[in-house]
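Here is the input, now give the coordinates:
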Amino acid sequence: MAEGTGLDRFRTMYPDRFFDVGIAEEHAATFCGGLSSGGMLPVFAVYSTFMQRCFDQLLMDVALQGQSIVLGIDRAGLVGDDGPTHHGVFDVSLLSGIPDALVFSPAFIDELKPCLEKCIAHKGVSALRYPRGGEWQYDKASYSEKNGVYYADYGTPEVCIITYGRLTAECDKAARLCGRGVRVIRLLRILPPDTDTVYSLSKDMKYVLFAEEGIRNGGVGEKLTASLRKRGINADVAAIDGFAPHGTNADVLDTVGLSAKKLAEVLKNA
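Sure, this is the predicted structure:
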């Protein structure tokens, strides 16, 4: 999997620091736990959909034992024509069940390095998620930052949409399409989510929608909106229910209700 995970160059440069265990994710996770117990810090590059296979090992052989691992989660999110077996939409839900897990989901390439450095400094299970393909573009210069949470206002905001990763581009389009004043909030660190900062940015909104390119059950949106509702905010989630179908990313996003057009309709009618 060196080529598939983009590690062929690393393998050539650092042959003594590269281990290819083949398509054996369960073994890879336990192997990483062993490396950690010996004083090393393993970075495990794995496709999101195949990380599902080694959840038990991450939980019992790494986290429970007090060991550290950095997961480089490739193909995070929808993967277009790779098909339903390869959509990376379950990893966040699974990782949310691991105590003290730290997860970042950057929207831009230049965010990868600082996020990786934070993962390396973390004691325990950490993960850096990145999608297949390039960045989905939007005007990031229009976004302000508060405690590592990014936000932009379109008009005088009365409703709010929260998201993370590349889906920010669709949410940004939705904000400009819906015909209402909208605040777009982007999370960089998604686990644990910064509920206090998000609350401070959304407390005056009539309606809050969390859009997530992942499964609804156990996702960040489910956890964060539950926290907001306890504080009196009208909050809902737009996420994937069941298995995402085969198709282009644009077609699948529209089918599961996460395209800019579908999100704009929700915001307009809220």
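
rest of the way, CA atoms for contacts and neighbours
Noted.

Provide a list of residues in contact with residue 270.
residue 207 (C-alpha atoms under 8 Å, 6 or more residues apart in numbering).

Okay, it and residue 179: tell me how far apart.
Going from residue 270 to residue 179 by C-alpha to C-alpha, to the nearest Å gives 12 Å.

Skip ahead from the longest helix along the chain and say which helix or strand is next.
Secondary structure of the chain per DSSP state H: the longest helix is helix 25-37. Following helix 25-37 in sequence order, the next helix or strand is strand 43-47 (DSSP states H and E).

for the longest helix of the chain, which positions count as buried?
With burial defined by 16 or more other C-alpha atoms under 10 Å, the residues of helix 25-37 counted as buried are 25, 26, 28, 29, 30, 31, 32, 33, 34, 35, 36.

Kindly report the same for stretch 202-212.
Here stretch 202-212 shows 202, 203, 205, 207, 208, 209, 210, 211, 212 as buried, counting by 16+ other C-alpha under 10 Å.

distance of the fourth one from residue 94?
The one in question is residue 207. Taken as C-alpha to C-alpha, the span from residue 207 to residue 94 is 28 Å.

Ok, the third one next?
To residue 94, residue 205 is 30 Å away according to C-alpha to C-alpha.

Can you name the residues that contact residue 2?
Residues in contact with residue 2, defined by C-alpha under 8 Å, 6+ apart, are 8, 11, 20.

Show me the longest strand that occurs in this protein.
Counting by DSSP state E, the longest strand found in the chain is strand 207-215.

Nearest residue to the middle of this structure?
The centre of the chain sits closest to residue 105, judged by C-alpha atoms, centre = their mean, with a distance of 4.2 Å.

Confirm for me that that one is in contact with residue 164.
Yes: counting by C-alpha atoms under 8 Å, residue 164 is a contact partner of residue 105 at 6.5 Å.

next up, for comparison:
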Amino acid sequence: MKILDSIKSPEQLRMIDPNLLPQLCEEIRQTIINTVSKTGGHLGSSLGAVELITALHYVFNTPKDKIVFDTGHQAYAHKILTGRLAKFNTIRKKGGLSGFLKIYESPYDTFGAGHASTALSAALGMAMARDQKKQNHKVVAVVSDGCMTGGLAYEALQNAGQLKPNMLVVLNDNQMFISKRVGALGSFLTKLLTAKYVTAAETEATKFMSNFEIGNNALKLAYRARSILFSGALFAELGFRYYGPVNGNDIAEMTDVLSKIKDIPGPVILHVVTKKGKGYPPAEQKPTKYHGLGIFDAETGETIGKSDKITYTKAFSDALLKLAKEDRNITAITAAMPEGTGLNAFRDEHPDRYYDVGIAEEHAATFAAGLATQGIKPIVAIYSSFSQRCYDQIQQDICLQNLPVVFALDRAGIVGEDGPTHHGVFDLSLFRNIPNLIIAAPSDENELQHLLKTAFDCKKPFILRYPRGSGEGVALDEEMKVLPIGKGVWLKKGKDLTILAIGNRVYPSLEAADLLKKHGLNAGVINMRFAKPLDVKIIKDALKISPNLISVEDNVLAGGFGSAIAETLADNNLQANLLRLGIKDEFVEHGKQAELYEDIGLSAQEIAKAALKKFK
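As a prediction, this is how the structure comes out:
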């Protein structure tokens, strides 16, 4: 019988002989590999954090003691050890376990998060609430080195240094973001781990600690880079006691150090070094590829079932390279997501015009604004769900000054298995209210490249949003062209009603029109292309044929594309029977994209059903 099969909770984990922990960690690691190969998910970070998470639950009295994880990319071992082993094979599946942490999934998930840099603020809040209520449990924040580039992390660090609660911050340093880490902090952490600094630190710490009685050798080595040495100076200045770096993949060392350090008063940082992809050679060799992936062969690591169609991300990447070849002022910016946004190709071809700012979307936006004031043509490529972080910068620094910055919002609409933290279903509502801003959504990969050229040509703030995954399989025009701003196109006309569709709901709307024809309803379809400015003329033309309109969008209904149409009808005194289809006032859970579009009423079949119910 496997050791893991007998662990139903951390309470049971804490009862086993510590000599069995290495075997348990290997069983956890193999469970993660076998499961993720069938479900897809975040593999590399979770493999690297197995020993760290096991040690945390072994040493701390969870769930009374609170462990707060940043993002949850690293926390699959946490799910397995906290009573969810039997359901782990459902991870990221519809109705199954979330790929991230959720407070309503388990009492051990103390704080839900899918975006980075939140753990320190949340943990600090928990620590201060504990003190305010005169309680005595421990609070631990587990933060990856990539998350430490987010501004929110430093706001929390400086506040914690001021408040000085008893809390432990575990800096899980796997020397990566999702991609290779960048920036001054990345260089700082790398310097900590070079042979020269580590060797010098060990020598100095050994001399210094020989004068004190503070515990065993592991703790002495953990203390080697405190404020007396260069390594911990940054954190010491912020008011933290700094220990590390220690080997996060050595379960014995981790449990030993955590046991000694957990009762040290005040805010403490423990710098832990882990290997992303630990124990799985393909992931160790290519940690970026195996950060998050779909179904793969566990033996070979090869992806299974990959579509032959070009993805929207690839279409964007290829089009950007073509345009950048013709115009040396085009410059690309990403927030630690070069592979995810397709900017890795631009990075490799134009390194002098490429900037990775780390997990700092706010900075990315205002940095782009600064570039634009000097005649550079910046494009900021980020995920739709991350764009909400820089709303203020887009409004104040870019649109108020009418600066020509292009935002490429990848993963707009339903993203699938990553769930509610990553669905890009709010951007139309977020940004449609900002003056000077143009918002467009292509219906396919060919239209994407034309709209990208249009975005650079118009010399105004521009958002281009497009979905995750494969395109429609259409042929790509050799030459990109500029499309008229704010103009939609008729795809077919119908005497009974007109479907006004945008983005990746255009093709399902065409299919819905074919289904409606079988039921005696003749439906037209317009590809609106632009959510702002809206094509008022084409809406008026549609109303001349029929007063029945349906708006279809992969955004929340409140304040979105359908709302824009309703406003246009009201403002122009136009009489219409409008049915708005989109995402209701709710968070959409995780599952396959097709499953979720069906559930929320935005598949071709559901669009047709809604039309029949309203207009038949």
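
returning to that earlier point: would you mind grabbing the residues shared as contacts by residue 105 and residue 164 of the first structure?
With C-alpha under 8 Å, 6+ apart as the test, residue 105 of the first structure and residue 164 both reach 187, 188, 190.

Give the aligned equivalent of the first one in the second structure.
Yep, that's residue 187 of the first structure we're talking about. If you follow residue 187 of the first structure across to the second structure using TM-score structural alignment, you land on residue 528.

Quick check: the gap between that match and residue 496 of the second structure.
19 Å.

Between the two, which is the more surrounded one?
Set residue 528 of the second structure next to residue 496 and count neighbours by other C-alpha atoms under 10 Å: residue 528 wins out with 29 against 17.

Pull the contacting residues for that one.
Residue 528 of the second structure neighbours (C-alpha under 8 Å, 6+ apart): 487, 488, 489, 500, 501, 502, 534, 535.

Swap in 10 Å and give it another go.
440-443, 486-491, 499-503, 506, 534-535, 538-539, 551, 561 (C-alpha atoms under 10 Å, 6 or more residues apart in numbering).

Likewise for residue 332 of the second structure?
320, 324, 338, 343, 346-347, 350-356, 368, 377-381, 406-407.

That one - that's part of a strand, no?
Yes: counting by DSSP: H, G, I helix; E, B strand; the rest coil, residue 332 of the second structure is part of a strand.

What residue in the first structure is paired with it?
Counting by TM-score structural alignment, residue 332 of the second structure has no partner.

do the same with residue 603 of the second structure
In the first structure, the residue paired with residue 603 of the second structure according to TM-score structural alignment is residue 259.

So residue 507 of the second structure: helix, strand or coil?
helix.

now swap in residue 284 of the second structure and tell me
Residue 284 of the second structure is classified as helix under three-state DSSP.

List the contacts of residue 397 of the second structure.
If you count contacts by C-alpha under 10 Å, 6+ apart, then residue 397 of the second structure has 365, 366, 367, 368, 369, 370, 391, 403 around it.

And residue 377 of the second structure? What does it align with in the first structure?
Using TM-score structural alignment, residue 377 of the second structure sits opposite residue 41 in the first structure.

Can you report how many residues lie near its match?
Neighbour tally, residue 41 of the first structure, other C-alpha under 10 Å: 18.

for it, what are its contacts?
Residue 41 of the first structure is in contact with 32, 33, 35, 67, 68, 69, 70, 120, 121, 123, counting by C-alpha under 10 Å, 6+ apart.

Tell me the spacing between it and residue 112 of the first structure.
Applying C-alpha to C-alpha to residue 41 of the first structure and residue 112 of the first structure gives a distance of 18 Å.

In the second structure, what stretch matches the longest strand of the first structure?
Taking TM-score structural alignment, strand 207-215 of the first structure hits residues 548-556 over in the second structure.

chain center to that stretch, what's the gap?
26 Å (C-alpha atoms, centre = their mean, to the nearest Å).

By how much does it deviate from the first structure on average?
Mean deviation of stretch 548-556 of the second structure relative to the first structure after superposition (mean C-alpha distance after the TM-score superposition for the first structure): 0.8 Å.
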